[in-house]
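*Asks:* After the sequence you'll find the predicted model.
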Amino acid sequence: MAAPRRGRPAKLSLETIVEAALPRDPDQVTMQAVATELGVAPSALYRWVRDREHLLDLVSAELARRITTPDLPTAQNWRQWLLGYARDLREGLHEVPGFAVRLLTGPHRHTGPTAVEEAVVAAFRFGGADEALARQYWYAYSTAIMGWVAAEQNRHHQPAVTPDFEVLIDVLLRGTDQRRPD
């Protein structure tokens, strides 16, 4: 039998809880697993998060924060910015396997557009799309990238042709050229 721990109990914070959950596949994120990793009882987590879904929302928000690029698109760089952000998004989603699928299919309690969504919409606006069309482009762009990453992470998905991510981005952005005003 292990000796009881002496000293102060582990200090918890929202940040330490999210950090403990972040590297796990979303299916593996449980209050018990996170509590065990932090060396606390699961009940201690409930002082910080309502439930597992709340924790997964916090992890999704942290992942989105980490993927956000430091610069914003401009009228001069909007296309290159979208290319760079697509690559950053793909790389960031690969750091946490399973979250691409969660972001695509999981429940979300977001109350409005995120800073990333607004930046991508702004880029498409610089490319000539009106507000409504830019929001549609955001949806197609983000969904296609997350779907691509989810397919890459699916061990059972073996396409006949080796897919090239740059082709996906080219296809996504090519449609914007068709709608640009002359």
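*Replies:* Sure thing, it's come through.

*Asks:* can we go C-alpha only for contacts and neighbour counts from here?
*Replies:* Fine.

*Asks:* Distance-wise, check the nearest residue to residue 38 once chain neighbours are set aside relative to residue 163.
*Replies:* Leaving out its chain neighbours, the residue that sits closest to residue 38 by Cα to Cα, 6 or more residues apart in numbering is residue 20, at 7.2 Å. Between residue 20 and residue 163 the distance is 33 Å, computed by Cα to Cα, to the nearest Å.

*Asks:* thinking again about what came up before, after the helix or strand that contains the residue nearest to residue 38, next one along is what?
*Replies:* Using DSSP states H and E, residue 20 sits in helix 14-21. Following helix 14-21 in sequence order, the next helix or strand is helix 31-38 (DSSP H and E).

*Asks:* so how far is that next one off the chain centroid?
*Replies:* Helix 31-38 sits 22 Å away from the centroid of its parent chain (Cα atoms, centre = their mean, to the nearest Å).

*Asks:* Beyond the top helix by length along the chain, next helix or strand please.
*Replies:* Longest helix in the chain, counting residues (DSSP state H): helix 131-153. As assigned by DSSP H and E, the chain's next helix or strand after helix 131-153 is helix 165-179.

*Asks:* buried sites along stretch 56-76?
*Replies:* 56-60, 62-64, 67-68, 72-74 (16 or more other Cα atoms under 10 Å).

*Asks:* List of residues touching it?
*Replies:* 18, 21-22, 26, 29, 81-82, 85, 88-89, 92-93, 99, 103, 108-109, 116, 119-120, 122-123, 126-127 (Cα atoms under 8 Å, 6 or more residues apart in numbering).

*Asks:* residue contacts, residue 14?
*Replies:* By Cα under 8 Å, 6+ apart, the contact set of residue 14 is 48-49.

*Asks:* That one and residue 38: what is the separation?
*Replies:* 12 Å.

*Asks:* Check residue 162 too.
*Replies:* 41 Å.

*Asks:* Then residue 15?
*Replies:* Applying Cα to Cα to residue 15 and residue 38 gives a distance of 12 Å.

*Asks:* who's more crowded, the two?
*Replies:* Taking other Cα atoms under 10 Å, residue 15 and residue 38 do not tie; residue 38 has more neighbours (19 against 13).

*Asks:* One more to weigh against that first structure:
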Amino acid sequence: MPRPRSLTHDQPASAALAVIDRDGLAGLSMRAVATELGMSTMGLYRYVKDREELERLVVDHVLEAVDTEPPPADAPWGERIETMVRRLRDTVAAHPATVPLTLVHRHRSPGVLRWSETVLGILTRAGIEDRRRVVALRSLLSYVIGAVQLEHLGPLSGRGTAAITALPPADFPYLTETARDARDVSADEEFLGGLAVLLRGLGA
């Protein structure tokens, strides 16, 4: 295949993201991305050093879309945190298969670093500092990452909930009842409800 005369900085990342969105993370390879770009694998190595660099480019490409501007300062701190968390969730949820890469490379992503800096500023002004602030930030990141994966891999509307509903009620009375209720819980209700519980804990 002929090699394009040149690639822009974003083209390898965009091509890799297209591969992941279509084929999942298991489908990501230098060869697959080169094919997506219409060039040889060796040609791609002229622009990207290796698979690890390709992964970092994907994470940067996805997370640069996060809005990291501080929410209005006159809003309660919990509402401001909710705004930031929802922004991160919406961005990551658009490409849920990239979540494992986000875990590995988030500390190198300018988008995540700026998002974290804004969140830490809100927490600090709310009086959450020192080790408590460390735990708060990690808890918020963990919540978003876990929630996106659950929504993508095991949604409440999926087969897992249906299977639990069908368990013998005599053996699992609480689990089967909860699963029946879960069928009517939307993804947004699940996410925002869990976030509200977390924020109440942080404010305690």
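*Replies:* Received the coordinates, thanks. Because the structure is predicted, anything quoted here is derived from the model rather than measured.

*Asks:* ok so, going back, so for the longest helix of the first structure, what gets flagged as buried?
*Replies:* Neighbour-count burial for helix 131-153 of the first structure flags 133-135, 137-138, 141-142, 144-153 (criterion: 16+ other Cα under 10 Å).

*Asks:* For residue 92 of the first structure, see how far away the spatially closest residue to residue 157 of the first structure that is not a sequence neighbour is.
*Replies:* Nearest residue to residue 157 of the first structure in three dimensions, chain neighbours excluded: residue 151, at 6.4 Å (Cα to Cα, 6+ apart). Using Cα to Cα, residue 151 of the first structure is found at 15 Å from residue 92 of the first structure.

*Asks:* now swap in residue 161 of the first structure and tell me
*Replies:* Taken as Cα to Cα, the span from residue 161 of the first structure to residue 92 of the first structure is 24 Å.

*Asks:* These two: which is more packed in?
*Replies:* Counting neighbours by other Cα under 10 Å for residue 161 of the first structure and for residue 92 shows that residue 92 has the greater number, 19 against 6.

*Asks:* Drop anything exposed from the contacts of stretch 56-76 of the first structure.
*Replies:* Neighbour counting by 16+ other Cα under 10 Å classes 18, 21-22, 26, 29, 81-82, 85, 88-89, 92-93, 99, 103, 116, 119-120, 122-123, 126-127 among the contacts of stretch 56-76 of the first structure as buried.

*Asks:* Span of stretch 41-60 of the second structure from start to end?
*Replies:* With Cα to Cα as the measure, the ends of stretch 41-60 of the second structure fall 22 Å from one another.

*Asks:* Just give the number of residues close to residue 101 of the second structure.
*Replies:* Neighbour tally, residue 101 of the second structure, other Cα under 10 Å: 15.

*Asks:* for the helix or strand encompassing it, packing partners?
*Replies:* Element membership of residue 101 of the second structure [criterion: DSSP H and E] is helix 99-105. Applying 3 or more Cα pairs under 8 Å, 6 or more residues apart in numbering; DSSP states H and E, we find helix 99-105 of the second structure packed against helix 51-63, helix 130-153.

*Asks:* Mind putting the ones you listed into TSV with distance to residue 45 of the second structure?
*Replies:* Compiled in TSV, those are given as follows (distance: least, Cα to Cα, whole Å):
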stretch	distance to residue 45 of the second structure
helix 51-63	10
helix 130-153	31
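
*Asks:* Figure out which of the ones you listed is closest to residue 4 of the second structure.
*Replies:* The closest of these to residue 4 of the second structure is helix 51-63. By Cα to Cα, the value is 18.1 Å.

*Asks:* what's the mean gap between that closest one and the aligned bit of the first structure?
*Replies:* After superposition onto the first structure, helix 51-63 of the second structure sits on average 1.3 Å from its aligned residues (mean Cα distance after the TM-score superposition for the first structure).

*Asks:* report the angle between the axes of that helix and helix 30-37?
*Replies:* Angle, helix 51-63 of the second structure to helix 30-37, by axes from the mean of the first three to the mean of the last three Cα atoms, to 10 degrees: 50 degrees.

*Asks:* Could you point out the helix or strand that follows helix 51-63 of the second structure?
*Replies:* helix 77-93.

*Asks:* And the contacts of that next one?
*Replies:* 62-63, 65-68, 70-73, 98-99, 115, 119, 122-123, 126, 140, 144-145, 148, 195, 199.

*Asks:* Also stretch 104-115 of the second structure?
*Replies:* 55-56, 59-60, 63-68, 84.

*Asks:* swap in stretch 127-134 of the first structure?
*Replies:* Contacts to stretch 127-134 of the first structure, defined as Cα under 8 Å, 6+ apart, come from residues 75, 78-79, 121-122, 124-125, 176, 179-181.

*Asks:* Tell me the one of those residues nearest residue 43 of the first structure?
*Replies:* residue 121 (40.9 Å).

*Asks:* how close does the residue nearest to that closest one when sequence neighbours are not counted sit to residue 140 of the first structure?
*Replies:* The shortest distance from residue 121 of the first structure to any non-neighbouring residue, by Cα to Cα, 6+ apart, is to residue 134 (5.2 Å). Residue 134 of the first structure sits 10 Å away from residue 140 of the first structure, going by Cα to Cα.
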